[in-house]
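Novice: structure for the following, please:
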Amino acid sequence: MALLRALIGTARMLKHTRHLALGLPADDEMLLDAPDDRLAPALVAAGRDDYESAAQLLAATREEAAWESRDLYSRRLAAFARSRPDWFERWLADRPQDPDALLVKAELALARAWESPAYAELLRDAAPLIGAASAAGHPRDPVPWRLALDHARGTHASRGVFDALWQEATSRASHHYGCHTSAVQYLSAAWYGSHRECFDFAERAAEDALPGSLIHALPARAALAYLTGPGSSVPRARLDAAADRAIVLSAAYEAGDPYPAEVRNVLTYVLIRLERWQDALEQLRLIGAQATSFPWDRISDDPLGQFLELRDGVRLEVASATPLRARRTPGGH
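Specialist: Just a heads-up that it's a prediction; the model follows:
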């Protein structure tokens, strides 16, 4: 009987897996952290040691008060500067008081600090850079305060310090997704809170979020923190509700849209852990070629390889649950 079940499962997978690949890019078409149409030219120019395009891009986000884009672009430019620093060093040398260069400088310092076992000490040294970025930038810019919240987590800041920073951040942009995700991390059981506190915070924020805001996916971030961290159990219904809310948000955006890509990748991870295979497959179709390092880099040194492996696993799980042939209706042939 066990052999028969295995053979049936194999037959199902062979029959249905190719069909389930429809709408999914081939493995060699996938790109990790693919830039959008605004960021891509800046990265190409930086690769030629020309910082002007990056400077113009971040200046535009500041002038447009496009804080979510500013947060994403500053992180991506800092990541590029870690491996290709020449263009960024020229930017700082030519324009040492440029508020956008100072923001990337602070972002880069934090990213480098987090890589070290002595991150707490290195983060303390980075505090003046965050202050400089805040002082030089737009008074409504929340991105330096997202950095400050990350800094508070890494330097073991007290709840009082965190609360004060949170007030500063939300007074500038009450619905900034980046600041909210930093707060979720601080409040998680892996750091200074608990699963209950983390979920309570995320769910309240989602209830107050504007239509289409990525904050609607914040409970899914809390679910991710639970599924990848220590602590007491969370009711399954709460995890499913978090996933369901993020599914509704994801459906509001076009397939392959880079803007909700990280949210969709996080949601896919949560759905896989919840064994909601069909829902996970739908998110993989919506992700398209937009795989993101986070959250896969939390479980593998090869995030794209991990994404592709789990994508294949989801396809096989759905295939194994698909009947070999549709049941005939009464009177059918």
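Novice: make it CA atoms for all contacts and neighbour counts henceforth
Specialist: OK.
Novice: and A81, what is it in contact with?
Specialist: For A81, the contacting residues are W87, F88, L108, by C-alpha atoms under 8 Å, 6 or more residues apart in numbering.
Novice: please read the previous query as pertaining to A78.
Specialist: When contacts are counted by C-alpha under 8 Å, 6+ apart, A78 touches V104, K105, E107, L108, A111.
Novice: on the three-state scheme, it is what?
Specialist: Under the three-state scheme (DSSP: H, G, I helix; E, B strand; the rest coil), A78 adopts helix.
Novice: mind listing the helices for the stretch 201-333 of the chain?
Specialist: 218-227, 236-251, 261-273, 277-287, 293-296, 303-320 (DSSP state H, counting those that start in this stretch).
Novice: to S194, which of the ones you listed lies closest?
Specialist: helix 218-227 (9.1 Å; C-alpha to C-alpha).
Novice: wait, which of the contacts of A78 is closest to V270?
Specialist: Using C-alpha to C-alpha, A111 is the member of these that lies nearest V270, at 25.3 Å.
Novice: just confirm the closest one is within a strand.
Specialist: No: the assignment for A111 (three-state DSSP) gives helix, which keeps it out of a strand.
Novice: and it, how many residues sit next to it?
Specialist: 17 (other C-alpha atoms under 10 Å).
Novice: what of the one 10 residues further on?
Specialist: Number of residues near E121 (other C-alpha under 10 Å) recorded here: 13.
Novice: for L129, see how far away it is.
Specialist: From E121 over to L129 the distance is 14 Å, taken as C-alpha to C-alpha, to the nearest Å.
Novice: how about G154?
Specialist: With distances defined as C-alpha to C-alpha, the gap from G154 to L129 amounts to 15 Å.
Novice: can you tell me the closest non-neighbouring residue to the residue nearest in space to the middle of the chain?
Specialist: With the centre of the chain defined as its mean C-alpha position, the nearest residue by C-alpha atoms, centre = their mean is E262, 3.7 Å away. Taking C-alpha to C-alpha, 6 or more residues apart in numbering as the measure, E262 lies nearest to T292, with 5.8 Å between them; neighbours along the chain are not counted.
Novice: the one you found contacts R264, correct?
Specialist: No: taking contact to mean C-alpha atoms under 8 Å, the distance of 9.1 Å between T292 and R264 leaves them out of contact.
Novice: more neighbours, the two?
Specialist: For T292 versus R264, the count of surrounding residues by other C-alpha under 10 Å is larger for R264: 27 against 23.
Novice: what residues of the helix or strand where W87 lies count as buried?
Specialist: With the criterion set as DSSP states H and E, the secondary-structure element containing W87 is helix 86-94. By neighbour count with 16 or more other C-alpha atoms under 10 Å, helix 86-94 contains the buried residues D86, W87, F88, E89, W91, L92.
Novice: quick one more, to check against the first:
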Amino acid sequence: MISDVNPFAFMQKARLARWVRTQFDPTEYGMVPFAMLDAGRAGPPTPARRVEEMQAVADAAWAGDWRTAASYVDRAGEEWAERWHRLEVLQEIAGHDDAWLDEWRRKDPDNGDAATLHAQLLVHRAWEIRGPGYVNQVSPERMQRFRQMLPAAMEAAQHAAELAPRDPGPWVVMITTARPLKYRGMQFNTLWEGLVERAPHHYSGHWQALQYWCAKWCGTDKQMMDFAERAVRNAPEGSPLAGIYLHALSELTERHGASAPVTTAKVKGILAEVARSLSHVPEDAEALPRLRHLLAYYLGENGDHAAALEQFRLIGPWCGAEPWTDKRDPVAAFQLARGIAAARTEDGKLPADAGSLARWGRTGG
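Specialist: Next up is the predicted model:
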């Protein structure tokens, strides 16, 4: 706390913002200094070893060697989250040049990974044609081409599922494609059951399903929130699955703005559960950094400033993620949010060498 009695509890937000700008020293609260903040990334860089491995796969593929890509995916075994991540890497590589994928499919037509990747690429290209934005922001011509491409993507994913019956990957592609195809609830649930039968806690699959159930697509706010709450309840230790709830809150905020029902006693309680669940997720989990940003934000919005402060300490210098990137100045928005968390946390200050400040270093690196 800045003093024994919190002087900010009754102050206007403008006065608190002024304190953050002129007096707030993040290092006193175990956070990195303002000068270290980096809006270019959501979290730490990918380890050099993984970057080198991915680059080697890309270079081999673009040189016509599809076998290196096949081996890259196959080494993930039945670690389905890692296997899906590797397929996403290959999708990005194929997005630049897919001649090697065509050759892979010709030489090994019964390979489920190649078939899944082909289906992924069809969906990705359809979305590239559609572009971002709501339906009323997309030209009729682009929307027509988008819809014409989707049935082929669904058919390709179904074929991949036949070739790789144990792999949840094709089912993630089907769930992704079902949304713009406007599958009815019973049709979608059949696909969902196929996914969870193979990988009940598949993070990417849950994220795609959340999009299906949101009001801007095929569901309602209630259906989306019910789905997200089940994800929190079902999340196993070490899984980022509970973070799906944070994406649901973000959807509500995007849809309803300041009137979004994201600051209630129920939400605050569930956020505490999400925080506990994410505390067991390995630090190198790909989804974790972005989830911490959302968690810190919504904890602060719900008045759990001590818990928000702890997330800001864990986040470190990175602020290139939602919700900060939705603002005109992400660094300023991030600095204000963590300053408010510090100001409104009892005993928030830490000794100079304590907390996560030592983890990030006082001068960078």
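Novice: let's have the helices of the stretch 201-333 of structure 1 in JSON lines, adding distance to C198 of structure 1.
Specialist: Supplementary listing: these in JSON lines, determined by distance: least, C-alpha to C-alpha, whole Å:
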{"stretch": "helix 218-227", "distance to C198 of structure 1": "6"}
{"stretch": "helix 236-251", "distance to C198 of structure 1": "12"}
{"stretch": "helix 261-273", "distance to C198 of structure 1": "16"}
{"stretch": "helix 277-287", "distance to C198 of structure 1": "24"}
{"stretch": "helix 293-296", "distance to C198 of structure 1": "18"}
{"stretch": "helix 303-320", "distance to C198 of structure 1": "26"}
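Novice: point out the most buried one among those helices.
Specialist: The highest average neighbour count among the helices of the stretch 201-333 of structure 1, using mean count of other C-alpha atoms under 10 Å, belongs to helix 218-227 at a mean of 26.
Novice: for the contacts of A81 of structure 1, give me CSV that also has distance to L43 of structure 1.
Specialist: Listed next are the contacts of A81 of structure 1 as CSV, based on distance: C-alpha to C-alpha, whole Å:
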residue, distance to L43 of structure 1
W87, 10
F88, 11
L108, 16
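Novice: how about the helices in the stretch 51-200 of structure 1?
Specialist: For the stretch 51-200 of structure 1, the helices identified by DSSP H, counting those that start in this stretch occupy 52-64, 67-83, 86-94, 99-114, 119-136, 143-154, 159-172, 177-187, 195-208, in order along the chain.
Novice: who's in contact with the shortest one?
Specialist: In this case it means helix 86-94 of structure 1. If you take C-alpha under 8 Å, 6+ apart as the criterion, helix 86-94 of structure 1 is touched by A46, G47, R48, D49, D50, Y51, A81, D98, A101, L102.
Novice: thinking again about what came up before, the helices of the stretch 51-200 of structure 1 into CSV, with extra columns for distance to L227 of structure 1?
Specialist: Supplementary listing: the helices of the stretch 51-200 of structure 1 in CSV, determined by distance: least, C-alpha to C-alpha, whole Å:
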stretch, distance to L227 of structure 1
helix 52-64, 34
helix 67-83, 25
helix 86-94, 37
helix 99-114, 22
helix 119-136, 24
helix 143-154, 20
helix 159-172, 24
helix 177-187, 13
helix 195-208, 10
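Novice: please name whichever of the helices of the stretch 201-333 of structure 1 is nearest to K15 of structure 1.
Specialist: Among the helices of the stretch 201-333 of structure 1, the nearest to K15 of structure 1 by C-alpha to C-alpha is helix 303-320 (7.9 Å).
Novice: show me what that closest one is packed up against.
Specialist: For helix 303-320 of structure 1, the helices and strands in contact under the criterion 3 or more C-alpha pairs under 8 Å, 6 or more residues apart in numbering; DSSP states H and E are helix 2-20, helix 277-287, helix 293-296.
Novice: so can I have JSON lines of those showing distance to R62 of structure 1?
Specialist: JSON lines is the format used below for those (distance: least, C-alpha to C-alpha, whole Å):
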{"stretch": "helix 2-20", "distance to R62 of structure 1": "43"}
{"stretch": "helix 277-287", "distance to R62 of structure 1": "28"}
{"stretch": "helix 293-296", "distance to R62 of structure 1": "25"}
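Novice: looking at these, which is nearest to D33 of structure 1?
Specialist: Across these, closest to D33 of structure 1 is helix 293-296 (C-alpha to C-alpha), at 6.4 Å.
Novice: how close does the nearest residue to D297 of structure 1 once chain neighbours are set aside get to L31 of structure 1?
Specialist: Computed as C-alpha to C-alpha, 6+ apart, the closest residue to D297 of structure 1 that is not its neighbour in sequence is P303, at 4.8 Å. P303 of structure 1 sits 11 Å away from L31 of structure 1, going by C-alpha to C-alpha.
Novice: among the helices of the stretch 51-200 of structure 1, which is nearest L22 of structure 1?
Specialist: It's helix 67-83; of these, that one is closest to L22 of structure 1 (C-alpha to C-alpha) at 30.3 Å.
Novice: how far is the closest one from where the chain is centred?
Specialist: Counting by C-alpha atoms, centre = their mean, to the nearest Å, helix 67-83 of structure 1 is centred 13 Å from the centre of its parent chain.
Novice: which parts of that helix are buried?
Specialist: For helix 67-83 of structure 1, burial by neighbour count (16+ other C-alpha under 10 Å) applies to 67-71, 73-81.
Novice: next, the angle helix 52-64 makes with it.
Specialist: Computed by axes from the mean of the first three to the mean of the last three C-alpha atoms, to 10 degrees, the angle separating helix 67-83 of structure 1 from helix 52-64 equals 160 degrees.
Novice: thinking again about what came up before, give the buried subset of the contacts of helix 86-94 of structure 1 as a PyMOL selection command.
Specialist: Filtering the contacts of helix 86-94 of structure 1 down to the buried ones (16+ other C-alpha under 10 Å) takes a single PyMOL command:
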select buried, resi 46+47+49+50+51+81+98+101+102
